[in-house]
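*Asks:* my questions concern the predicted model and sequence given below.
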Amino acid sequence: MSTPQLPVVVGVDGSEPSLRAVDWAADEAVLRGVELRVVYASLWERYEGTALATDLGKPSEAVLAQDVVDSAARRAHARHPDLKATPVVLPEEPEYALVHEGRQASALVVGSRGRSGLAERLLGSVSLSVAAHADCPVIVLRGSHDKQAVPGTHGRVLLGVGEDGAESPAVRFAVAEARRRGVPLEAVRAWRCPAHESTDHPLMAGEPARLHEERAVAALEGALHDLPADADVHRRTIEGHARKVLTDLSHDADLLVVGAKRREGHLGLQLGRVAHAVLHHSACPVAVVPRWVQT
């Protein structure tokens, strides 16, 4: 008997960003051939304010639960009539509810902010917390994206290659996402030459930089070593801080994939500096893929 495939989960709160996240999540569920779960946490308004999406037009507390998820599920169904979209209302804190849902999900999709009325470039606290604690990949809809998973505007998935090596869940996720969309994957490894290693001697000029670049090339090849032979992957090493390199490249990508280490028993945000930075500054949606490590 085959194992049931895990659904895609999208968090909604009635805001415009969360309804646009429904569009992306619906596309993602169709790409994966799975159910979509539309989740509303009834205590969300404590964190994100009171301004509802203009197309709902029903601000009363009685509407905030069922009407929000029903409207979002109808939106997903209108976009993909054959998609099973299940509305779910949970009387819990939003961060806890979505992280808990993520334990039985193939991916979590959230908007970049909620109903606080803040500028869309700012990342909401719920989105940040979910990306930092979920057990499954979390896609945060950052930037001026086209609000859909496919077809993308730029026709490529961008992967930031870190220190995880060939067993990286982020690498596997990025390859699979590019395959589903039928687009190439651009795998990027950033590198830097520390200032204390530079030299003014003309015969040594560029030598430390060359060694660091060679290490970056080796790390990139190691991370991509086990990819299928027919995978359409473009490899790049770029000098600079990883967070800036990836943020700059995100302007020409439809999805940026980064990894994040998780350690059992550790409290606080478990993202790392690169993932944290791109979540705040990326020009395209960001997928944060967790990797559990021994403490």
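*Replies:* Arrived safely, thanks for sending. Residues are numbered from 1 along each chain as shown.
*Asks:* C-alpha only now, for contacts and for neighbours.
*Replies:* Will do.
*Asks:* what packs against the helix or strand harbouring Tyr40?
*Replies:* Assigning secondary structure by DSSP states H and E places Tyr40 in strand 36-41. Helices and strands touching strand 36-41, by 3 or more CA pairs under 8 Å, 6 or more residues apart in numbering; DSSP states H and E, are strand 8-11, helix 16-32, helix 66-79, strand 85-90, helix 94-102.
*Asks:* could you dump those to JSON lines with distance to Ser127 and mean neighbour count?
*Replies:* Below are the helices and strands packed on strand 36-41 laid out as JSON lines (distance: least, CA to CA, whole Å; neighbours: other CA atoms under 10 Å):
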{"stretch": "strand 8-11", "distance to Ser127": "9", "mean neighbour count": "30"}
{"stretch": "helix 16-32", "distance to Ser127": "10", "mean neighbour count": "23"}
{"stretch": "helix 66-79", "distance to Ser127": "18", "mean neighbour count": "20"}
{"stretch": "strand 85-90", "distance to Ser127": "17", "mean neighbour count": "19"}
{"stretch": "helix 94-102", "distance to Ser127": "8", "mean neighbour count": "22"}
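*Asks:* put this beside the first:
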Amino acid sequence: MALDDVVTGDASKRKLTGYWLIAPGAIWLALFFLIPFYSLVSTSLYDPDGSVLTGYSMSWHFGNFVDAFDQYKGQLWRSLWYAGVATLLCLAIGYVLAYAIAFKAGRWKNLMLVLVIAPFFTSFLLRTLSWKLILADDGFVVNSLQAVHLLGANDRLLATPFAVIAGLTYNFLPFMVLPLYASLEKIDIRLIEASSDLYASPIRGFFKVTFPLSMPGVVAGTLLTFIPAAGDYINAQLLGSPNTRMVGNVIQSLFTTQGDYAAAGAMSVTLMVIIVAAVLVYVRTSGTEDLV
């Protein structure tokens, strides 16, 4: 057998091995993303005159998107606003925490990382209900704020935008901290020391060295926080009021209560398209090539 034939055979085997390795992931993606996505898009194009009782038929009714957006655009923009504010709060809080763990924690680093992910050991629903108790009208927080006259006697925190954003911030904070920590921990400390040797102040050194080098973690963390927060409905359901309903609440109600599958599918696809477009623009303009 010629040497070229042996080399060609080895290359073919390696190529087939690569296909076999990615096959489980490809099958998983097809079963749990592509097929449900196709079903969702099909649902968004159902005949709007159908119902759960009479059934739906595929009519390619693109007007569902216009009708759903006109009716629920307030909840849609509110969801993006709440998610954006919660993401910025997570970034501010999470960066300080991740920086402290990466550079200041010393031998307590592993313990602090465990404490960051400790909330995941309990139910998402239970964590949100805990905030309902913390922000209750007769709770310690409200009573303390009323005592120092930061809240009026009849003011409240529960069932307000503040409560919803606070719940989103708390629940999704670990998604911000972990990517930031992973990015900060890879920074060579000698680069930070070099900025001091070149007479940069600590603040200038941070914005010129530390923050730019941590941008992959910032981008990953903001995406992991913003995307699920925009589609969340638990926090608005438990901590908010009808005036703080998010698009997730609308979609959940349309699917499970009203049975308006066409409008629910249209709103789901609309939210998905807006988020994907925003993510593409954000990643392209963020200045990090690791995620592009």
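*Replies:* Great, that's in hand. No experiment lies behind these values; they were computed from the predicted model shown.
*Asks:* need the TM-score from the superposition.
*Replies:* Remark: TM-score between the superposed chains equals 0.20 [TM-score structural alignment, normalised by the length of structure 2]; 103 aligned residues with a CA RMSD of 6.3 Å.
*Asks:* export the helices and strands packed on strand 36-41 of structure 1 as a markdown table, with columns for distance to Leu108 of structure 1.
*Replies:* Conversion of these to a markdown table gives the following (distance: least, CA to CA, whole Å):
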| stretch | distance to Leu108 of structure 1 |
| --- | --- |
| strand 8-11 | 5 |
| helix 16-32 | 8 |
| helix 66-79 | 15 |
| strand 85-90 | 14 |
| helix 94-102 | 6 |
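*Asks:* before we move on, back to that, any idea of the angle the strand holding Tyr40 of structure 1 forms with helix 16-32?
*Replies:* 150 degrees (axes from the mean of the first three to the mean of the last three CA atoms, to 10 degrees).
*Asks:* after strand 36-41 of structure 1, next one along is what?
*Replies:* Downstream of strand 36-41 of structure 1 (by DSSP H and E), the next one is helix 45-48.
*Asks:* what comes up buried for that next one?
*Replies:* Glu45, Glu48 (16 or more other CA atoms under 10 Å).
*Asks:* biggest helix in structure 2, by residue count?
*Replies:* helix 63-99 (DSSP state H).
*Asks:* what is it packed up against?
*Replies:* Going by 3+ CA pairs under 8 Å, 6+ apart, helix 63-99 of structure 2 lies up against helix 161-185, helix 215-231, helix 247-253, helix 261-285.
*Asks:* tell me the first helix or strand C-terminal of it.
*Replies:* Following helix 63-99 of structure 2 in sequence, per DSSP H and E, is helix 109-117.
*Asks:* quick one, strands of structure 1?
*Replies:* 8-11, 36-41, 85-90, 107-111, 138-141, 157-160, 185-191, 233-239, 255-263, 286-293 (DSSP state E).
*Asks:* how about those strands in CSV, adding distance to Val99 of structure 1?
*Replies:* Formatted as CSV, the strands of structure 1 follow (distance: least, CA to CA, whole Å):
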stretch, distance to Val99 of structure 1
strand 8-11, 10
strand 36-41, 11
strand 85-90, 12
strand 107-111, 9
strand 138-141, 10
strand 157-160, 24
strand 185-191, 28
strand 233-239, 31
strand 255-263, 13
strand 286-293, 12
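*Asks:* so which of those strands is nearest Pro17 of structure 1?
*Replies:* Pro17 of structure 1 lies closest, by CA to CA, to one member of those: strand 107-111, at 5.1 Å.
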